[in-house]
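A.B. asks: Provided below are the primary sequence and the corresponding predicted coordinates.
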Amino acid sequence: MATVTELKAVLKDTLEKRGVLGHLRARIRAEVFNALDDESEPPPPLSHENLLINELIREYLEFNKYKYTASVLMAESGQPVVPLDRQFLLRELNAFEESKDDSVR
């Protein structure tokens, strides 16, 4: 018969392999940042360059389904909640999309 310690270890390993623990840790971090966020003091203004960089990071995080990490970025950076228009982003970066795989080059 397995001990409680062994059962805890198996449960922890299973949740870790499924990615559940990572999601929970990220969600807790995001909630802590939201709770600590002082809404009476607005975040510093974003420069145009930082706005574009943050938007690229947000797109990367959302594409890879790192939604909790993206929520922390949004809470800390002051990035607009509504994503920038993709065509605007492409124009600003002098990039283009290939239609066959939707990648940016």
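C.D. replies: Nice, I can see it. All values reported here derive from a predicted model rather than from experimental measurement.
A.B. asks: can we go C-alpha only for contacts and neighbour counts from here?
C.D. replies: Fine.
A.B. asks: Okay, and the residue nearest in space to the middle of the chain sits in which element?
C.D. replies: Relative to the mean C-alpha position of the chain, the nearest C-alpha, by C-alpha atoms, centre = their mean, is the one of A70, at 1.7 Å. Following DSSP states H and E, one finds A70 within helix 67-77.
A.B. asks: From the contact counts, what lies against that helix?
C.D. replies: helix 20-36, helix 48-63 (3 or more C-alpha pairs under 8 Å, 6 or more residues apart in numbering; DSSP states H and E).
A.B. asks: A95: which of those helices is closest?
C.D. replies: Proximity to A95 (C-alpha to C-alpha) singles out helix 48-63 among those, at 12.3 Å.
A.B. asks: ok, structure two:
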Amino acid sequence: MATEKDLMNAVRDSLEADGQLGRIKAEMRTEVMKLLEGGGKHKKSNRLSPPHDVLVLNELIREYLDWIGYKYTSTVLIAECELSKQPMERTFLAQDLGVKETDKSKSLPLLFSLIETFKNLKNNQI
């Protein structure tokens, strides 16, 4: 006969196997952060809107996290930075940053394009 501990271990193993345990932990961290900050569902944050550059940077980080598959980290970032559930349009971000997209760059996060631009600038200065 299975013990309560065996049942708990089986449930945990099952949740880990299908990736649900990570999602649940990320959601719990997000809710704990909201509670600690006093930002429950009925209370809006008193935090000032971040400057445009901070918002763009947060969106670039979100795009990278989503691209690499760090969905739980992305969920916590969205909650902590109070980002919109819908990400900024990539074309808007690219235009705002002055990034010229290519077929290759469109398959990668914009952060890669920025790194590539700085590498090219550095190589051209030598």
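C.D. replies: Thanks, I have it. If you're wondering where the values come from, they're calculated on a predicted model, not measured in any experiment.
A.B. asks: Adding distance to D13 of structure 1, write the helices and strands packed on helix 67-77 of structure 1 out as JSON lines.
C.D. replies: Converted to JSON lines, the helices and strands packed on helix 67-77 of structure 1 look like this (distance: least, C-alpha to C-alpha, whole Å):
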{"stretch": "helix 20-36", "distance to D13 of structure 1": "9"}
{"stretch": "helix 48-63", "distance to D13 of structure 1": "25"}
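A.B. asks: Let me know which of these is the nearest to K8 of structure 1.
C.D. replies: Closest approach to K8 of structure 1 among the helices and strands packed on helix 67-77 of structure 1 (C-alpha to C-alpha): helix 20-36, 13.4 Å.
A.B. asks: which parts of that closest one are buried?
C.D. replies: For helix 20-36 of structure 1, burial by neighbour count (16 or more other C-alpha atoms under 10 Å) applies to 23, 26-27, 29-31, 33-34.
A.B. asks: Run the chain-centre distance for it.
C.D. replies: In terms of C-alpha atoms, centre = their mean, to the nearest Å, the centre of helix 20-36 of structure 1 is found 11 Å from the chain centre.
A.B. asks: Now do that helix against helix 67-77, angle only.
C.D. replies: 20 degrees (axes from the mean of the first three to the mean of the last three C-alpha atoms, to 10 degrees).
A.B. asks: What is the neighbour count of the aligned partner of L89 of structure 1 in structure 2?
C.D. replies: Using TM-score structural alignment, the partner of L89 of structure 1 in structure 2 is L93. L93 of structure 2: 16 surrounding residues under other C-alpha atoms under 10 Å.
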